[in-house]
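Asks: everything below, folded, please.
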Amino acid sequence: MEYIIITFESTNFAIQAEAALKNSDVNVQIIPTPREITLSCGISILTSEENLSKIDKLVNEGKIRIKEVYRYIKDDVKKLERLRP
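Replies: Next up is the predicted model:
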């Protein structure tokens, strides 16, 4: 399955984004930020990659502030690929 992980500059931005995404009917889950990605904020959001256009729309409208977006592929081995700076 393919998911995306969204990282943030602060925990506050992550919590605000979670609320905005849920209000836009985007199914999200708060997760600990994988150490392979960053140490700047301890929590990230995990969601389906199909929600990427909704996330981009909220970013462009200034409703959420993100740091980076990664593709997360989980088979037998997990892979992380940065999608957005």
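Asks: only C-alpha atoms for contact and neighbour calcs from this point on.
Replies: Fine.
Asks: name the single longest helix found in this protein.
Replies: Across the chain, the longest stretch assigned as helix under DSSP state H is helix 11-23.
Asks: what is the orientation angle of the helix or strand just after that one with helix 11-23?
Replies: Per DSSP states H and E, helix 11-23 leads on to strand 28-32 as the next helix or strand towards the C-terminus. Inter-element angle recorded for strand 28-32 and helix 11-23: 160 degrees (by axes from the mean of the first three to the mean of the last three C-alpha atoms, to 10 degrees).
Asks: Proceed likewise with the subsequent sequence, for comparison:
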Amino acid sequence: MKEYNILFTFYSTHLALAFERELKSSEINLKITPVPRQISSSCGLSGRISGQDLEKVKKVCSDNQIEYEDIYQIKGENFKKISE
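Replies: Here you go, the predicted model:
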């Protein structure tokens, strides 16, 4: 199975930091980064995870009422929106 990464974007910095806190407490690897310019020209934070953790991360968000804006699959320098 080919490994890929997933990027979560958020409506606020507060939600991105809550995402980071809850994933760390659930022992899920993540990286908080600025939102890539290919996605948005506004400032903000995003969370990058392994594609293998997607369903687990969505459950953590749901269980902890962390609302994310969008989810993208990362392929090289390209971002494919996979949420509605």
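Asks: once they're superposed, tell me the TM-score.
Replies: Put the two chains on top of each other and the TM-score (TM-score structural alignment, normalised by the length of structure 2) is 0.86; 82 aligned residues with a C-alpha RMSD of 1.5 Å.
Asks: against structure 2, where does the longest helix of structure 1 fall?
Replies: Counting by TM-score structural alignment, helix 11-23 of structure 1 lines up with residues 13-25 of structure 2.
Asks: any idea how far the longest helix of structure 1 is from the chain center?
Replies: Put simply, helix 11-23 of structure 1 sits 10 Å off its chain's centre (C-alpha atoms, centre = their mean, to the nearest Å).
Asks: quick one: it to structure 2 mean distance?
Replies: If you overlay the two and look at helix 11-23 of structure 1, the average distance to its match in structure 2 is 0.5 Å (mean C-alpha distance after the TM-score superposition for structure 1).
Asks: just checking, what packs against that helix?
Replies: If contacts are counted by 3 or more C-alpha pairs under 8 Å, 6 or more residues apart in numbering; DSSP states H and E, helix 11-23 of structure 1 sits against strand 28-32, strand 43-48.
Asks: what's around the closest residue in space to Lys24 of structure 2 that isn't next to it in sequence, how many residues?
Replies: In space, and not counting its chain neighbours, Lys24 of structure 2 is closest to Leu30: 7.7 Å by C-alpha to C-alpha, 6 or more residues apart in numbering. Leu30 of structure 2 has 18 neighbours, counted by other C-alpha atoms under 10 Å.
Asks: circling back to that earlier point, now the match of helix 11-23 of structure 1: buried residues?
Replies: Using 16 or more other C-alpha atoms under 10 Å as the test for burial, stretch 13-25 of structure 2 gives Leu15, Ala16, Leu17, Ala18, Phe19, Glu20, Glu22, Leu23.
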